[in-house]
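Colleague: A predicted structure for the sequence below; I have some questions about it.
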Amino acid sequence: MSSVAPLHSPRYDTARLQACGDDVFISANVEIRRPQLVRVGSHVAIDSGLYLTTAATIGDYTHLGPYLTVIGGAQSTLLVEDFVTIAAGSRLICGSDRFGGEGLTSVTVPEAFRDAVELGTIRCARFAGIGTNAVVLPNVTIGEGSVIGACALVTADTEPWTIYVGVPARPVKARPRAKMQEYARRLGYLIE
């Protein structure tokens, strides 16, 4: 029997989302700029301070920690698969100016005068984890079971079941998978 008291914090109005599963807690202290482009699975917790400007799909048994920033606008996407954790303070940059000097930088500048913009998708595959204050750049896939260490900078796709640290992020260790996959099977998920 658990002795942990249930949370009674104010909650975000999930009816604003495109879709939302069961057993979901989203803090009232979040800013989801385009809720009609956001789908949330079941057994999800999204803590205070999330700032989300992109389309997003959030899988089952997922936790998005406090003060997470996901930017890139309506033409960019965040895909978070099942059993993923993204820790406090991380920055997922799904779209950004390239800052190459081809034009002015800022979403407030008319498009004819803007620098080149990179828009895309960040995908966090099943069982992935992103440590606190990590930064992930546009068009990166965090591979299945891959973990990104605290304060790392991810500029390229990561290999499955590998731990990455540093700036830029580099692989340092393999991560075991059997127990996590077995637990997911026991929860009713098909795992290859």
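Modeller: Looks like it came in fine.
Colleague: contacts and neighbour counts: CA atoms only from here.
Modeller: OK.
Colleague: element containing residue 123?
Modeller: Assigned by DSSP states H and E, residue 123 belongs to strand 121-124.
Colleague: helices or strands up against that strand?
Modeller: Other elements packing on strand 121-124 under the criterion 3 or more CA pairs under 8 Å, 6 or more residues apart in numbering; DSSP states H and E are strand 77-80, strand 141-142.
Colleague: which one of those lies closest to residue 116?
Modeller: strand 77-80 (18.3 Å; CA to CA).
Colleague: downstream of the closest one, the next helix or strand is which one?
Modeller: Heading C-terminal from strand 77-80, the first helix or strand you meet, by DSSP H and E, is strand 85-86.
Colleague: make a markdown table from the helices and strands packed on strand 121-124 and add distance to residue 186 to it.
Modeller: Output for those, formatted as a markdown table (distance: least, CA to CA, whole Å):
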| stretch | distance to residue 186 |
| --- | --- |
| strand 77-80 | 21 |
| strand 141-142 | 24 |
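Colleague: with mean neighbour count as extra columns, can I get these in TSV?
Modeller: Output for the helices and strands packed on strand 121-124, formatted as TSV (neighbours: other CA atoms under 10 Å):
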stretch	mean neighbour count
strand 77-80	24
strand 141-142	24
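Colleague: what's the closest of the ones you listed to residue 185?
Modeller: Closest of these to residue 185 is strand 77-80, at 18.8 Å (criterion: CA to CA).
Colleague: helices or strands next to the closest one in the packing?
Modeller: Strand 77-80 packs on strand 55-58, strand 121-124, going by 3+ CA pairs under 8 Å, 6+ apart.
Colleague: got another, please set it beside the one above:
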Amino acid sequence: MSFYTIEELEKLGFNKLGDNVSISKKASIYGHGRISIGNNTRIDDFVVLSAGEGGIEIGENVHIAIYSSLIGSGKIQLSNFSNISSRVSIYSSNDDYSGGAMTNPTIPPCYTNVSHQDVYIGKHVIIGCGCVVLPGVQVKDGVAVGALSLVNTDCKEWSIYVGNPIKKIKERKKDLLKLEVKYKE
């Protein structure tokens, strides 16, 4: 994987750029000035970051894997130690599917009814391969979401969710919090 150098990243004009950031040269990034990225973060090939008015805020020690996308006008926040697996789509904007309005970005806004809501991904969250996260969702600290799940509702802390739509299947262990302390030492 070919990553931008720090000098190249600084020229792109991010709102905030931490230390030890690795972004693939094959990632597509729109709205650099509305994107903040924390220390020790990695963004892989073919990731799409499209920051609308709310922007995208990526914490420290975050990994966004290949073919994932973060798109929309609402704010998307990925907290420290969160992990977005491959082919995950996180949306903070959504077309009106009811038929009461037209859809797609080639149509002027006066004919559409797009909704925008912030999305929050907490600390130590892992979202499995192929998941879709819809606007307005809060995935609280410590949540694990299994592959191919539809995240259409808020997720309670330290829980494991799976399915389409998601449902909680059990509590998640908190052992990793001890490892976080050791890592920070």
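Modeller: Cool, the structure landed. In this text, all values refer to a predicted model and were calculated from it rather than measured experimentally.
Colleague: what residue in the second structure is paired with residue 32 of the first structure?
Modeller: Under the alignment (TM-score structural alignment), residue 32 of the first structure maps onto residue 29 of the second structure.
Colleague: my guess is its match contacts residue 49. True?
Modeller: Yes: if you go by CA atoms under 8 Å, residue 29 of the second structure and residue 49 touch, sitting 4.8 Å apart.
Colleague: neighbour-wise, which of the two wins?
Modeller: residue 49 (22 against 18; other CA atoms under 10 Å).
Colleague: what sits against the match of residue 32 of the first structure?
Modeller: Residue 29 of the second structure makes contact with 48, 49, 50, according to CA atoms under 8 Å, 6 or more residues apart in numbering.
Colleague: ok, back up a step: now the strand holding residue 123 of the first structure on the second structure. Mean distance?
Modeller: Here strand 121-124 of the first structure, set against the second structure after superposition, deviates by a mean of 1.0 Å using mean CA distance after the TM-score superposition for the first structure.
Colleague: and residue 122 of the second structure, how many neighbours does it have?
Modeller: Other residues within reach of residue 122 of the second structure, judged by other CA under 10 Å, total 22.
Colleague: equivalent analysis for residue 48 of the second structure, please.
Modeller: Neighbour count for residue 48 of the second structure, taken as other CA under 10 Å: 21.
Colleague: and if you look at residue 9 of the second structure?
Modeller: Neighbours of residue 9 of the second structure using other CA under 10 Å come to 16.
Colleague: quick one: map it onto the first structure.
Modeller: Using TM-score structural alignment, residue 9 of the second structure sits opposite residue 14 in the first structure.
Colleague: so how far is residue 61 of the second structure from residue 73 of the second structure?
Modeller: 24 Å (CA to CA, to the nearest Å).
Colleague: give the contact list for residue 156 of the first structure.
Modeller: Applying CA under 8 Å, 6+ apart, the residues near residue 156 of the first structure are 137, 139, 140, 141.
Colleague: whoops, I mixed them up, residue 161 of the second structure
Modeller: 143, 144, 145, 146, 155, 167, 168, 169, 170.
Colleague: where does the last one land in three-state SS?
Modeller: Using DSSP: H, G, I helix; E, B strand; the rest coil, the structure places residue 170 of the second structure in strand.
Colleague: name the nearest residue to the aligned partner of it in the first structure, sequence neighbours excluded.
Modeller: Aligned counterpart of residue 170 of the second structure in the first structure: residue 173 (TM-score structural alignment). Nearest non-adjacent residue to residue 173 of the first structure, counting by CA to CA, 6 or more residues apart in numbering: residue 163, 5.3 Å away.
Colleague: doesn't the one you found lie inside a strand?
Modeller: Yes: membership of residue 163 of the first structure in a strand is supported by three-state DSSP.
Colleague: residue in the second structure matching it?
Modeller: By TM-score structural alignment, residue 163 of the first structure lines up with residue 160 in the second structure.
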